[in-house]
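Engineer: What would the 3D arrangement of this be:
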Amino acid sequence: MMPTDPSAKNEAIEIRDPASGATARVLPCLGFNCFSWRAPVGDTQPRELLWAEPGFESGDKRHSRSGIPLLFPFPGRIGGARFEFEGQTYELEPGDPHGNAIHGFAANRPWRVIDQQGDCVTAEFRHSQDAADAVGQWPSDYLLTASYQVAGGRLRFTLRAENVGDGPLPFGFGTHAYFRLPLAEVADPEATVVRAPVGEQWTLSEMLPTGETVSGKDSLLVEGAPLAGRGFDTVFTLSSQMAAGQPTGPLVTSLVDSGSGREVRQTFDESMTCCVVYTPDHREAICLEPYTCVPDPFALESRGVAAGLRVLAPGEVYETEITLEAVVA
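Structural biologist: Predicted structure coming up:
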């Protein structure tokens, strides 16, 4: 079924799993952002597990502060809103108080819905078509195809990125999910146990990585510890060797309410090399953000610091999948 494109009307799309009652709501007009995910946790009725600013579905709220912003072709910041690639300098639009560009082109622009079923929705974003005002700001054209699907306690997201231009496409990708706290109705959000398979912490200066990392800065995240008032806006490396001796493979972050046993897991593949942990001032959510590259990757790699920057030749494709799952631990 392919209805009239909701992105032209600032309309949200709801997808639903009738068997479980799980739903997700997506806003194509603002970055194809999934701003609501209601799923059963154990034997409970579906519960909202994402956080979004009230009125977000109007399409006029800040795109990066609710739901699941999709960050492409760069997650995080690019210093001074400029970078060099293969001898050419590219100028971007500043987006933060320090004059840095932030979070790419796809999160704050409309996507085009190309397929909608009862439990899933798919949309596309092409730079030359959907970010025409920024064509000269990136080395090559690209086509993103993304899907959300709900099934029971799971929300499955897939992304396909293709270089449809004539030259090499440098890129990074990340998501910025706002997980709602607390997980249980009467729980203390600060008691939520946060776990992530992080390694070293990147040192930042004015929100940009300096190129240096510090070992063991927050080992509590690896084993899992209560949030307990701690504040984060922190960039970590990701380790494929997870806690408790688990073997190399998919990476998992989790949030657990110890009292009820409710848990929200986020599973992603090893193309993600970096994780940003962020706690908004309102403390009603926490962000666990897997990125394929470190913020400001062009500057880092120009200095010989491996930052995870990827490059697709014309016609090449990158694909990834991220699954959110609500369970009782």
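
Engineer: going forward, measure contacts and count neighbours with C-alpha atoms only.
Structural biologist: Will do.

Engineer: if I look at Phe171, how far off is Ile286?
Structural biologist: Relative to Ile286, Phe171 is positioned 26 Å away (CA to CA, to the nearest Å).

Engineer: One more, so I can put them side by side:
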Amino acid sequence: MDGSLIGGSPAVRLAAQDTPAKGPAFVEATVLPGRGMMLLQARLRLASGEVIDAIVAPDAEGAARALNGGPDDFAGNASFSFGGAILAPYANRIRGRAVAGAREIETKIAGHSVRLPANWGGKAPGAERYAMHGLILATPVPWRQPEPDRVTGRLEAGDFGGRWPGRAALDFEWRLQGGGLHLTVTATNAGETPLPIGFGWHPYFALPSGDRRQARLWLPARSHVLVDNYDEVLPTGQVEPVADGAYDFTALGGRALGEAYLDDCFIGLRRQNGEAVAELCDPAAGLGLRIASASPQVSAFQAYAPPDKAFVALEPQFNLADPYGGEWNGRDTGMAQVAPGATVTYAVSVTAFAPGNR
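Structural biologist: As a prediction, this is how the structure comes out:
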């Protein structure tokens, strides 16, 4: 990075201090505290010794243009168009009634009426507008870097500018350790009433070979959520088993993506050693990535993979889309309810491996 400010803060570069001598490993990362502590880039050393960008993102100049008041940045939207945005106090979509004369929706969160930015929606004529990916996408976070391989931040989020019930404080940590990239976000209920909260992370993992057809996804989930279409991508409230179907990525070693389009939420996760996991392999590049969360509240993985793009976004998240929507008929949709003074933690780790060595 060139030291320019993004969201009013400098980009923070992390450098690994204990990288394993052999094998793929994360060696650098760049975090943007001025944009909700999002990840801009992570650099990965392959088994061959070559160092590549593991995340799809523009260079410093391009990121600054997009994130410093760019034309497509209403409510921080540009943060989830590349890199890896942190999503809080909810992930995915929330529906509501359009507010006349405002780019807002009105809806109920845990029984409380709120107004959220209507920052996303389908592109087809007449498509619904809704709130997308939380309320910290463009929020500056006070930060410090206690070690070269670690950055922390604390956001006294309160009621997220009057848009959310309850009061929250969020503590962030990014670190490079043991060849892996690690994210931890802890929410503390700083109010006197229960705090509803959901977390997610939206990383665009690059396929270094550029050959998306042969890339393989392993996602041990029992079911996926049905949506109305791939334009609005709104849940119908119906859930379908994946076994032996087009959305079955449970086989050992995964399944080639081919020409499949994905913008789907996978649930009923089969945890491995207590972790919710997914793996993305690019055999042509000799690279595999394992995305894992030990947080018991992570109930879903959203997978976004257009067939004409050399990336896959794999998003471990607490909650399903539209978690308070009537289509769920009282189903547990994954939002945490944090008691006053209590905490909940979202933790994700990404590690790299050479597929042939597994």
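
Engineer: May I have the TM-score of the superposed chains?
Structural biologist: Superposed pair, TM-score by TM-score structural alignment, normalised by the length of the first structure: 0.87. Supporting alignment: 314 aligned residues with a CA RMSD of 2.5 Å.

Engineer: what residue of the second structure matches up with Leu324 of the first structure?
Structural biologist: When the second structure is aligned by TM-score structural alignment, Leu324 of the first structure is paired with Val350.

Engineer: Name the nearest residue to that match, sequence neighbours excluded.
Structural biologist: Nearest non-adjacent residue to Val350 of the second structure, counting by CA to CA, 6 or more residues apart in numbering: Ile291, 4.7 Å away.

Engineer: correct me, but the one you found touches Ser349?
Structural biologist: Yes. Counting by CA atoms under 8 Å, Ser349 is a contact partner of Ile291 of the second structure at 5.9 Å.

Engineer: Between the two, point out the one with more neighbours.
Structural biologist: Ile291 (22 against 19; other CA atoms under 10 Å).

Engineer: Quick check: the helix or strand harbouring that one compared with the first structure, mean distance?
Structural biologist: According to DSSP states H and E, Ile291 of the second structure maps onto strand 287-293. On superposition with the first structure, the mean distance recorded for strand 287-293 of the second structure (mean CA distance after the TM-score superposition for the first structure) is 1.0 Å.

Engineer: sorry, back to before: mind checking how far the match of Leu324 of the first structure is from Arg212 of the second structure?
Structural biologist: 20 Å.

Engineer: Who has more neighbours out of those two?
Structural biologist: Ranked by neighbour count (other CA under 10 Å), Val350 of the second structure and Arg212 place Arg212 first, with 24 against 20.

Engineer: you'd agree the more buried one is up against Ala305?
Structural biologist: No. Taking CA under 8 Å as the definition, Arg212 of the second structure is not a contact partner of Ala305, at 9.3 Å.

Engineer: What sits closest to the residue mapped onto Val185 of the second structure from the first structure if chain neighbours are left out?
Structural biologist: If you follow Val185 of the second structure across to the first structure using TM-score structural alignment, you land on Leu159. Nearest residue to Leu159 of the first structure in three dimensions, chain neighbours excluded: Ala146, at 4.5 Å (CA to CA, 6+ apart).

Engineer: Who are the contact partners of that neighbour?
Structural biologist: Thr122, Ala123, Glu124, Phe157, Thr158, Leu159, Arg160 (CA atoms under 8 Å, 6 or more residues apart in numbering).

Engineer: ok, back up a step: ok, how many other residues are close to the match of Val185 of the second structure?
Structural biologist: 20.

Engineer: Right, I'll leave it there.
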